[in-house]
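In: predicted coordinates and the sequence they were generated for:
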Amino acid sequence: MNVLAFSGSLRQASFNSGLIRAAKELAPEGVRVEQADISAVPLYNGDEDGNNKPAAVAHLAQKIIKADALLFATPEYNYSIPGVLKNAIDWLSRVEGSIFAGKPAAIMGASMGGMGTSRSQYHLRQVLVYLDVHPLNKPEVFVSAAHQKCDESGNLTDEKTREMIAKQLQALKEWHDTLKG
């Protein structure tokens, strides 16, 4: 199973990109996690929304089409989804063929605050449901006090959180198998 993972942060030492790096290490047998690069996706402009999508959007669209499942690691900015992640999703949702439809997905997030991105995850879940993505309900991964659970490079060091991510990836694999079975 190929999982395409999106980090909602472009920061070099992003805690959320660190969650994805941990997911790559913790993926169950038969599961491969690849991180998508959304840094080159331009701001959405409806005037450019025709047959000639920007190259970064077309490249990501092909990766989504080939992916068996999706993984989102989102920070929380002002109680919601970071603009860079929402922008990438907005562009990709306009690619012909409803490329998100039917894909199973898991959502996780890390923040320095006490709620561990719960509000942004719920907003992201609403967006994904509209796109006909099938978000995994449980287990949820809300990483609070991420600055105490990650090193200075954003790499996850907390063993309990690593266990939660491993459980979520196993559940995503099972959810994929259920949906595709």
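Out: Yep, that arrived.

In: contacts, neighbours, all on C-alpha from now
Out: Will do.

In: ok, the residue positioned nearest the centre of the chain to G18 distance?
Out: Centroid check for the chain by C-alpha atoms, centre = their mean gives F72 as the closest residue, at 1.3 Å. In this view, F72 and G18 are 12 Å apart by C-alpha to C-alpha, to the nearest Å.

In: same question for K66.
Out: 24 Å.

In: what's the answer for V84, then?
Out: In terms of C-alpha to C-alpha, V84 sits 17 Å off from G18.

In: pasting the second one now:
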Amino acid sequence: MKKNTIVLSCSNSDVSKSLNYDLATKIAKLGSFDFINLADYNVDHISSDTVEKVPAKISELNEKLLPYEKMIFVTPEINGYMPGFAKNILDW
């Protein structure tokens, strides 16, 4: 059975409690959603040299996300785009 929704957070700073992190945790609590902090899944950048071996952290994240129908991404905005860290995780 599919779970309803999960909130995924990505901060673009090294501050332990960023505004994005605070917003994501509040959304998760208000909606009784599960929460994942993408900072826990720091991996090398995807490239043609690395794409053949999926990092263990990405495999772990994929397994956690499979049961969910919907995902809410909370990321900083940088010139209209998400930060490279979040994009890298999605690319994997």
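Out: Ah, there it is. Here the structure is a predicted model, which means the values were calculated and not measured.

In: TM-score of the superposition?
Out: Once superposed, chain against chain, the TM-score is 0.77 (TM-score structural alignment, normalised by the length of the second structure); 87 aligned residues with a C-alpha RMSD of 1.9 Å.

In: which residues sit in contact with the residue nearest to the centre of the first structure?
Out: F72 of the first structure is in contact with A5, F6, S7, G8, A105, A106, I107, M108, G109, counting by C-alpha atoms under 8 Å, 6 or more residues apart in numbering.

In: pick the one among the residues you listed closest to A55 of the first structure.
Out: Relative to A55 of the first structure, the closest of the contacts of F72 of the first structure is F6; by C-alpha to C-alpha it sits at 17.6 Å.

In: mind listing what the closest one touches?
Out: F6 of the first structure makes contact with Q35, A36, D37, I38, L70, L71, F72, A73, L85 under the criterion C-alpha under 8 Å, 6+ apart.

In: in strands, which of those residues appear?
Out: Counting by DSSP state E, the contacts of F6 of the first structure place Q35, L70, L71, F72, A73 in strands.

In: how many residues are close by the equivalent of A40 of the first structure over in the second structure?
Out: Superposed on the second structure with TM-score structural alignment, A40 of the first structure falls opposite N42. Counted by other C-alpha atoms under 10 Å, the residues lying close to N42 of the second structure total 14.

In: show me where the second structure has helices.
Out: 19-30, 56-65, 84-91 (DSSP state H).

In: before we move on, back to that, considering the contacts of F6 of the first structure, which are maintained in the second structure?
Out: Retained in the second structure (both residues aligned by TM-score structural alignment, their matches' C-alpha atoms under 8 Å) from the contacts of F6 of the first structure: Q35, A36, D37, L70, L71, F72, A73.

In: quick one: which of these is nearest K167 of the first structure?
Out: For those, the closest approach to K167 of the first structure (C-alpha to C-alpha) belongs to L71, at 13.5 Å.

In: the closest residue to that closest one other than its chain neighbours and E48 of the first structure, how far apart?
Out: In this structure, L71 of the first structure finds its nearest non-sequential neighbour in A5, 4.4 Å apart by C-alpha to C-alpha, 6 or more residues apart in numbering. Separation of A5 of the first structure from E48 of the first structure (C-alpha to C-alpha): 26 Å.

In: show the contacting residues for N88 of the second structure.
Out: Applying C-alpha under 8 Å, 6+ apart, the residues near N88 of the second structure are H45, I46.

In: how much space between the counterpart of it in the first structure and A69 of the first structure?
Out: Using TM-score structural alignment, the equivalent of N88 of the second structure in the first structure is N87. Distance, N87 of the first structure to A69 of the first structure, using C-alpha to C-alpha: 20 Å.

In: which one of the kept ones among the contacts of F6 of the first structure is nearest K53 of the first structure?
Out: When those are compared against K53 of the first structure (criterion: C-alpha to C-alpha), the nearest one is D37, at 16.2 Å.

In: noted, bye for now.
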